[in-house]
Every structure is written in structure tokens, then in C-alpha cells.
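>>> Sequence first, predicted model second:
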Amino acid sequence: MMRAGLWAAALALTLIGGQVSADSSTVQTAAAPARGDVTNLPIPRYVSLKGSTGNARRGPSLSHRIDWVFKHSGMPLRVTAEFGHWRRVEDREGAGGWVHYSLLSGVRNVIIEEDMTELHMRADEASQVVAVAEAGAIMRLGACGLDWCEVSSDGVDGWVPKSGLWGVFPDETRD
């Protein structure tokens, strides 16, 4: 019975574009990024918490236990899976669970990783510092180049090295 289950799993992986190695313990996928079964959007991707609280459940339904409660409006979250109206999300520390899609927004926010991060006038270390942000500050994500991203909050707008942000992919660029 166990072998039949492994064979069925290997067949399913092959049918969706994966290649199973000879020992069936590893899977190699094609170069195309993974897409969600429900939205056809990239997995993983970043979203933000729409309201001031959001329950993260053990599974994708209201009958599952609440494992975590997100309590910061605009908190960036990484979507790692989809099932019906539910999205599996995690925060920068890896905590999370299944959240109903109505609690999430496509607005992109980031978290400042280092305390006293300088926001520059331009995407240049030598440019004027316009503000300083504390570690954990949630800011709206704007344009991103290869190494810098524009962020804003409470009327302050500046550029920060991408490496100092959580909520944006290292190779991501935005206009």
C-alpha cells in the first residue's frame, strides 16, 4: 500500500511538470516560478494585513484552531500556499498559518530590519539623509532597483538599501 502511495505521488508530480529523481526523494521543478492554484499569482509573494488584526489558523477553514494573531495593520506577510479562499502566510520570523483572503491586501509594505536605518533622498549612500527609521517600522514599498527601494510612511519618503528590508525579494525590481 505504501509503495502505491509513493508511486501515485511521483506520478502526480510528473504530471504537473516536476521531475522525480531516481530515488523519488527529491523533486526538481522547471525554471518557471510556482503559481497559486487559485489565483495563478506567484508563490511565494508578499501581501499585507488589511485590518488591525488577523487570525492565522492551523488549517484552511474556520473550524481549525487559531495558532497566531497578527496585530499590526499593514504588516507585510509572505504567501506560501493557497487553498480556496485561504492563504498560508508567514511573517518575517516564520510565524503564521492559514488566513482568509479577505484579511489580506495586495498593497506592498516592508519592515525595516536594522535600527536607525537611514532613509536617503536618492538611491545613493552619499545622498542626503532625510529621516531615520527604527527596526520593526512598517513602511509602504515604492519603486525598487537592483540594490535600493523607495519607502514611505507618515509623509516621509526616502530610499533604503534593499538588504535592510523584509517584504521584498532580493532580485525584485519595481517602477
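The structure has been received and is ready for your questions. For clarity, every value in this text was computed on a predicted model and none was experimentally measured.
>>> going forward, measure contacts and count neighbours with C-alpha atoms only.
Noted.
>>> So which residues of this protein form helices?
In order along the chain, the chain carries the following helices (DSSP state H): 2-15.
>>> which residue is nearest the centroid of it?
Here the mean C-alpha position of the chain is nearest to the C-alpha of R78 (CA atoms, centre = their mean), at a distance of 2.1 Å.
>>> ok, second structure coming up, stack it against the first:
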Amino acid sequence: MNKVSAVLALTALVAGLLISAAEARAAERGPVTNLPMPRFVSLKADKANVRRGPSLTHKIDWVYTRRGMPLTVTGEFGHWRRVQDRDGVGGWVHYSLLSGARTGIVDRDLTPVRARAVPDAQVKARLEVGVIVHLDECGPVWCRVKVAGHRGWAEKAAFWGVTPGEVFD
């Protein structure tokens, strides 16, 4: 085997390993719920203790106080879910305090909510950074949102709580 063939074979092997690793991560499932991991959820309660470990005996590190706040589930143990917020801060929360309802938090100041999912559609509202929206559905570029009595479409990239390639209705 010459050097070019060896390099091509090694490149193909590495590419195959990278694709296999990405597929394995995408196929990960929670050991308790069998739901995809990681996944987005939202805070169902007005207040949720975030603990160092998955039980009531573990110390409370902080308290989430924003109903509807999007979180990422990164671990499961019994009735407990390890979550992270958009800042990467997290811990263990009892599953009863979480909801599968999809929400997002605005990351771009004065994000326009439009009447239709096109860039030149009428602006119905503008959202400040930190506002929590309900995500009714998301396509490749746009999400249909609901917030404070307003419904419309906003660019998916303006929110934390949905991944760029994620589509749902």
C-alpha cells in the first residue's frame, strides 16, 4: 500500500468513526423514560429546588423561579432529572416539576414576531431578551410562538430552547 492509499484509508476510517459517534449520541435514550437525551423540557412549577444529587437528602444549590423556563434534560435517575439552563448551570430536579411543553427564551433583543413565516411579513410584536415564549411548532427556519396574547412567527435562531436542525409540530 502506498502512502496516498494509506492516508485515504485512514481518513475514511476516522470519518466513519466520527459519523458513528454522532449517530450514537443522536440515538441515546434516557434509562428511565426511554426518551431522547438530551432533550428540552420546561419548568412546570413557579419554584423548583435544584439539588446536587437525585434525592431530597442532597443539598439545594439554587431555586428556579420562572414558570415555563426551558431546560435541557441531560440525565435521569428514578424520579429525578438532571437539567441545565441556557447558561449551562444545572442540577437535579424532581420530574413532577417539569413539563414536556416546549418553550424558548429570547436571545436576540427586539426579536420580531411576524404575521407569517416570511422575513417581510407584518410585525405583530417585538420581544426583549429573556422573554419566555411557548413554541407551538418549529420548521427549519421559523417557529410559531405564543406570548402574552400574541401569536405569530419568529426566527428559530432567536431562541434558546430549540436546536437549529429540530423540526416539530
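Nice, thanks for sending it over. If you're wondering where the values come from, they're calculated on a predicted model, not measured in any experiment.
>>> And the TM-score between these chains?
Remark: TM-score between the superposed chains equals 0.84 [TM-score structural alignment, normalised by the length of structure 2]; 149 aligned residues with a CA RMSD of 1.4 Å.
>>> about what we covered before: and the residue nearest to the centre of structure 1, what's its match in structure 2?
Taking TM-score structural alignment, R78 of structure 1 has T72 as its aligned residue in structure 2.
>>> Next up, the contacts around its match.
Going by CA atoms under 8 Å, 6 or more residues apart in numbering, T72 of structure 2 touches 38-41, 83-85, 161.
>>> Please repeat the previous calculation with a cut-off of 10 Å.
With CA atoms under 10 Å, 6 or more residues apart in numbering as the criterion, the residues that contact T72 of structure 2 are 37-42, 81-86, 88, 90, 161-162.
>>> One more: P140 of structure 2?
155-157, 163-168.
>>> Where do the strands of structure 2 begin and end?
When secondary structure is read from DSSP state E, structure 2 shows strands at 39-43, 48-51, 60-64, 70-77, 80-84, 90-94, 98-99, 103-106, 111-114, 123-127, 132-138, 142-147, 150-155, 159-160.
>>> Of the contacts of P140 of structure 2, just the buried ones, ChimeraX syntax please.
Remark: buried members of those, expressed as a ChimeraX selection using 16 or more other CA atoms under 10 Å:
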select :155,156,157
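>>> from the contacts of P140 of structure 2, which is closest to V133 of structure 2?
When these are compared for distance to V133 of structure 2 (CA to CA), K156 comes out closest, at 11.6 Å.
>>> Skipping adjacent residues, who's closest to the counterpart of G104 of structure 2 in structure 1 in space?
Under the alignment (TM-score structural alignment), G104 of structure 2 maps onto V110 of structure 1. Counting by CA to CA, 6 or more residues apart in numbering, the nearest residue to V110 of structure 1 once its immediate chain neighbours are dropped is G167, at 4.6 Å.
>>> What count of nearby residues applies to whatever residue of structure 2 lines up with that neighbour?
Under the alignment defined by TM-score structural alignment, G167 of structure 1 is paired with G161 of structure 2. Here the number of neighbours of G161 of structure 2 (other CA atoms under 10 Å) works out to 26.
>>> Tell me how far G161 of structure 2 lies from R86 of structure 2.
Between G161 of structure 2 and R86 of structure 2 the distance, using CA to CA, to the nearest Å, works out to 8 Å.
>>> Spit out the residues that contact the two alike.
69-72, 104-105.
>>> Among these, which pair sits farthest apart?
Farthest pair in those (CA to CA) is T72 and I105. Separation: 12.5 Å.
>>> Quick check: neighbours shared by those two?
A shared contact of T72 of structure 2 and I105, defined by CA under 10 Å, 6+ apart, is any residue touching both; here these are 86, 161-162.
>>> Could you dump the residues you listed into TSV and include distance to D109 of structure 2?
As requested, these are exported to TSV (distance: CA to CA, whole Å):
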residue	distance to D109 of structure 2
R86	16
G161	16
V162	17
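>>> what sits against whatever residue of structure 2 lines up with G158 of structure 1?
Structural alignment (TM-score structural alignment) places G158 of structure 1 against G152 in structure 2. With contact taken as CA under 10 Å, 6+ apart, G152 of structure 2 is in contact with 112-117, 122-125, 136, 142-146.
>>> repeat that with 6 Å
Applying CA atoms under 6 Å, 6 or more residues apart in numbering, we find G152 of structure 2 in contact with 113-115, 144-145.
>>> now structure 1: which of those match?
Of the contacts of G152 of structure 2, the subset whose aligned partners also make contact in structure 1 (criterion: both residues aligned by TM-score structural alignment, their matches' CA atoms under 6 Å) comprises 113-115, 144-145.
>>> Now for these: which two are most distant?
In those, two members sit farther apart than any others by CA to CA. They are A115 and V145, at 10.7 Å.
>>> Show me which of those two is the more surrounded one.
V145 (23 against 19).
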